[in-house]
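A.B. asks: predicted structure and sequence below. I'll ask about it afterward.
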Amino acid sequence: MTKKPLILVTNDDGINAAGIRTLISVMNTIGDVVVVAPDSPQSGMGHAITLNSTLYAEKVHIDNGPQKEFKCSGTPADCVKLAIRELLDRTPDLCVSGINHGSNSSINVIYSGTMSAAIEAGIEGIPAIGFSLLDYSWNANFEASKSYVKTITQEVLKNGIPNGIVLNVNIPNLPQINIKGIKVCRQAKANWVEEFDKRQTPQGKDYYWLTGKFVNLDHGEDTDEWALEHGYVSVVPSQFDLTAHHVIKNLKHWNLNE
């Protein structure tokens, strides 16, 4: 009898979010599932970890989730660390994070708690995927995502992922009949043009709300933004080695030791 893969499921929207409940339901059809997810929303936390306060992990049972399910007081990266070091009996064969409520394409990957959880697993040598749906609504419909999540997950389990690489998967907010397929892409060159909405409390103290506009500066047809705009699921292989290897040779010509 073939042993089922052990799959760690986490997210950044919190353990009760519709996205992670959908992801759990798909993973339950593939392997043995353990959930370790934040007890409250942690969007935009990036790769933050908890250093100056205690961490808690409480066993819970939600809807028809797996037998081993924990809500954690920490960040998405904390959840993965705690799962691997304390809560799991063995190293998982795969870590999946999401399904995020909202895009993590292009520059958004830098800020994403969803992807940081996947990257944390990747650092530990565990194949990992971050899934996101381009719908920020708490009541987003994830039904069309299921088949793509399952296909990509099964291919990762079958083929593996090179060490140091995680997959960043974004799914357009379209009915399944309108999604054209899956494209492997590069990360688009895009960024947020940010502004702060400055206001005052009744006591006269200044406070700020971060606002902004997303600007795609990349007109290539091989990017995640192009794929999503044209109705495709985007898959970007991402790495956590941030070294700009192509610049090293130039820097060696600097007079750094004089």
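C.D. replies: Everything's here; your move.

A.B. asks: CA only for contacts and neighbour counts going forward, please
C.D. replies: Will do.

A.B. asks: N168 and G122 touch, don't they?
C.D. replies: No - counting by C-alpha atoms under 8 Å, N168 stays clear of G122, with 12.0 Å between them.

A.B. asks: more neighbours, the two?
C.D. replies: In terms of neighbours (other C-alpha atoms under 10 Å), N168 is the more surrounded of N168 and G122; the figures are 29 against 24.

A.B. asks: which element is that one on?
C.D. replies: With the criterion set as DSSP states H and E, the secondary-structure element containing N168 is strand 165-171.

A.B. asks: for that strand, packing partners?
C.D. replies: Contact partners of strand 165-171 among helices and strands, from 3 or more C-alpha pairs under 8 Å, 6 or more residues apart in numbering; DSSP states H and E: helix 113-123, strand 128-133, strand 232-239.

A.B. asks: now those in TSV, with distance to F196?
C.D. replies: Putting these into TSV (distance: least, C-alpha to C-alpha, whole Å) gives the following:
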stretch	distance to F196
helix 113-123	22
strand 128-133	26
strand 232-239	30
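
A.B. asks: V33: which of these is closest?
C.D. replies: Of all the helices and strands packed on strand 165-171, strand 128-133 sits nearest to V33, with 14.1 Å by C-alpha to C-alpha.

A.B. asks: from the contact counts, what lies against the closest one?
C.D. replies: Here strand 128-133 touches strand 94-101, helix 113-123, strand 165-171, going by 3+ C-alpha pairs under 8 Å, 6+ apart.

A.B. asks: could I get those as a markdown table with distance to V35?
C.D. replies: Formatted as a markdown table, the entries for the helices and strands packed on strand 128-133 read as follows, by distance: least, C-alpha to C-alpha, whole Å:
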| stretch | distance to V35 |
| --- | --- |
| strand 94-101 | 10 |
| helix 113-123 | 12 |
| strand 165-171 | 19 |
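
A.B. asks: this is the comparison structure:
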Amino acid sequence: MKIGRLKKRSYRSCLLMSRQLLLVTLIVLILLLSTSLCYAQEITVAAATDLRPALDEIASQFEPASGVHLHVIYGSSGDLFHQIQNGAPFDVFLSANVEYPQKLQSAGLVVPKSYFEYATGKIVLVVRADSKIDLSAGLSALLDPAVKKIAIANPEHAPYGVAAMSALKKANLADRLSSKIVIGENISQAASFVLGGGADAGIIALSLVLAPATRSQSNRTCKQKTQRRFCGDSDSKLLGR
């Protein structure tokens, strides 16, 4: 998969974590949570889908070491947010933005000020490795007649979709490309559209492109970038405690 990073936007940013540091941070988060739930046999984690590669690896190491099962539910941050509003019993919420956790805090659905930033995310413009589309022009490459479909996550409830649309609007391309856009319910589905040939290009999470499952299919040409904050909520009050 070829990649073109998008131009930096006005998202509030924090230090970019390497994949290794992200793994360590999330492991510490879950270990701290498991201490407060020392009698629990299972911890339920609601996570944005771009975290699947990291969390799957964490689960494979955490469970044998702790004896506690990690039950991870993946989805778009917006969908998970609404599930929490409706009483879903999650122990940890790893959101792809800070807005949803802040709203949950305002509604009294999480322990006050329990959320914190744990990583910075990037969106990237991608095509398959065998594509002839030249990404050197950045987002303008999407005007190529060879690009019939462009995959993004649903901007109604997926922060990566919001970021993708913001990038297109900033480049004055949103209206010109509107007929080409295909919507994935979450960022993982948007990525699968590109990998599976359902879309000629996509604006997706860099973390998914760098995951071992897709890295072998990647051929990167990085031009522009945008950063976004990520945060996590722990010790949810929805456990009935």
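C.D. replies: Everything's here; your move. None of the values given here were measured: they were computed from a predicted structure.

A.B. asks: kindly provide the TM-score of these chains.
C.D. replies: Scored against TM-score structural alignment, normalised by the length of structure 2, the superposed chains reach a TM-score of 0.27; 122 aligned residues with a C-alpha RMSD of 6.6 Å.

A.B. asks: of the helices and strands packed on strand 165-171 of structure 1, which is nearest L210 of structure 1?
C.D. replies: L210 of structure 1 sits nearest to helix 113-123 of all those, at 17.9 Å, using C-alpha to C-alpha.

A.B. asks: biggest helix in structure 2, by residue count?
C.D. replies: Using DSSP state H to assign secondary structure, the helix with the most residues in structure 2 is helix 19-36.

A.B. asks: same question for that one: list its buried residues.
C.D. replies: The neighbour-count criterion (16 or more other C-alpha atoms under 10 Å) identifies L22, L23, L26, I27, L29, I30, L33, S34 as the buried residues of helix 19-36 of structure 2.

A.B. asks: ok, those residues vs K170 of structure 2, which is closest?
C.D. replies: L22 (29.5 Å).

A.B. asks: what's near enough to touch that closest one?
C.D. replies: Residues touching L22 of structure 2, when contacts are defined by C-alpha atoms under 8 Å, 6 or more residues apart in numbering, comprise A54, Y118, A119.

A.B. asks: and the gap between the last one and Q85 of structure 2?
C.D. replies: Yep, that's A119 of structure 2 we're talking about. 24 Å (C-alpha to C-alpha, to the nearest Å).

A.B. asks: again, but for the first one
C.D. replies: Distance of A54 of structure 2 to Q85 of structure 2, computed by C-alpha to C-alpha: 26 Å.

A.B. asks: same question, I203 of structure 2
C.D. replies: In this structure, I203 of structure 2 and Q85 of structure 2 are 29 Å apart, going by C-alpha to C-alpha.

A.B. asks: secondary structure element for L23 of structure 1?
C.D. replies: helix 18-27.

A.B. asks: what's that helix packed up against?
C.D. replies: Using 3+ C-alpha pairs under 8 Å, 6+ apart as the contact definition, the elements that helix 18-27 of structure 1 packs against are strand 6-10, strand 32-38, strand 94-101, helix 146-159.

A.B. asks: redo that, cut-off 7 Å
C.D. replies: Packed against helix 18-27 of structure 1 by the contact rule (3 or more C-alpha pairs under 7 Å, 6 or more residues apart in numbering; DSSP states H and E) you find strand 94-101.

A.B. asks: host element of F214 of structure 1?
C.D. replies: Secondary structure assignment for F214 of structure 1, by DSSP H and E: strand 206-216.

A.B. asks: tell me the first helix or strand C-terminal of that strand.
C.D. replies: Counting by DSSP H and E, what follows strand 206-216 of structure 1 is helix 224-229.

A.B. asks: so which elements touch that next one?
C.D. replies: Using 3+ C-alpha pairs under 7 Å, 6+ apart as the contact definition, the elements that helix 224-229 of structure 1 packs against are strand 232-239.

A.B. asks: how far off helix 113-123 does the strand it packs on point, in degrees?
C.D. replies: With axes from the mean of the first three to the mean of the last three C-alpha atoms, to 10 degrees applied, the angle from strand 232-239 of structure 1 to helix 113-123 works out at 50 degrees.

A.B. asks: what is strand 232-239 of structure 1 packed up against?
C.D. replies: strand 165-171, strand 181-184, helix 224-229.

A.B. asks: select, out of those, the one closest to S116 of structure 1.
C.D. replies: Distances from S116 of structure 1 to each of these were compared using C-alpha to C-alpha; the minimum, 10.1 Å, belongs to strand 165-171.

A.B. asks: give me the angle between the closest one and strand 232-239.
C.D. replies: Orientation of strand 165-171 of structure 1 against strand 232-239 (the same axes, to 10 degrees) gives an angle of 160 degrees.

A.B. asks: any idea of the angle strand 165-171 of structure 1 forms with helix 146-159?
C.D. replies: Compare the direction of strand 165-171 of structure 1 with that of helix 146-159 by the same axes, to 10 degrees and you get 160 degrees.

A.B. asks: ranges for the strands of structure 2?
C.D. replies: Using DSSP state E, the strands assigned to structure 2 run over residues 2-5, 42-48, 69-75, 92-95, 116-127, 150-153, 181-184, 201-205, 227-234.

A.B. asks: would you turn the ones you listed into TSV with mean neighbour count and distance to I58 of structure 2?
C.D. replies: Below are those laid out as TSV (neighbours: other C-alpha atoms under 10 Å; distance: least, C-alpha to C-alpha, whole Å):
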stretch	mean neighbour count	distance to I58 of structure 2
strand 2-5	25	26
strand 42-48	21	12
strand 69-75	18	9
strand 92-95	26	14
strand 116-127	24	15
strand 150-153	29	25
strand 181-184	18	26
strand 201-205	30	19
strand 227-234	23	16
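
A.B. asks: quick revisit: nearest approach to H101 of structure 1 belongs to which of the helices and strands packed on strand 165-171 of structure 1?
C.D. replies: H101 of structure 1 sits nearest to strand 128-133 of all those, at 5.8 Å, using C-alpha to C-alpha.

A.B. asks: list the buried residues for the closest one?
C.D. replies: Within strand 128-133 of structure 1, the residues that qualify as buried by neighbour count (16+ other C-alpha under 10 Å) are A128, I129, G130, F131, S132, L133.

A.B. asks: isn't Y160 of structure 2 up against A153?
C.D. replies: Yes - taking contacts as C-alpha atoms under 7 Å, Y160 of structure 2 lies within contact range of A153: 6.2 Å.

A.B. asks: what do those two both touch?
C.D. replies: When C-alpha atoms under 7 Å, 6 or more residues apart in numbering defines a contact, the residues bordering Y160 of structure 2 and A153 alike are I187.
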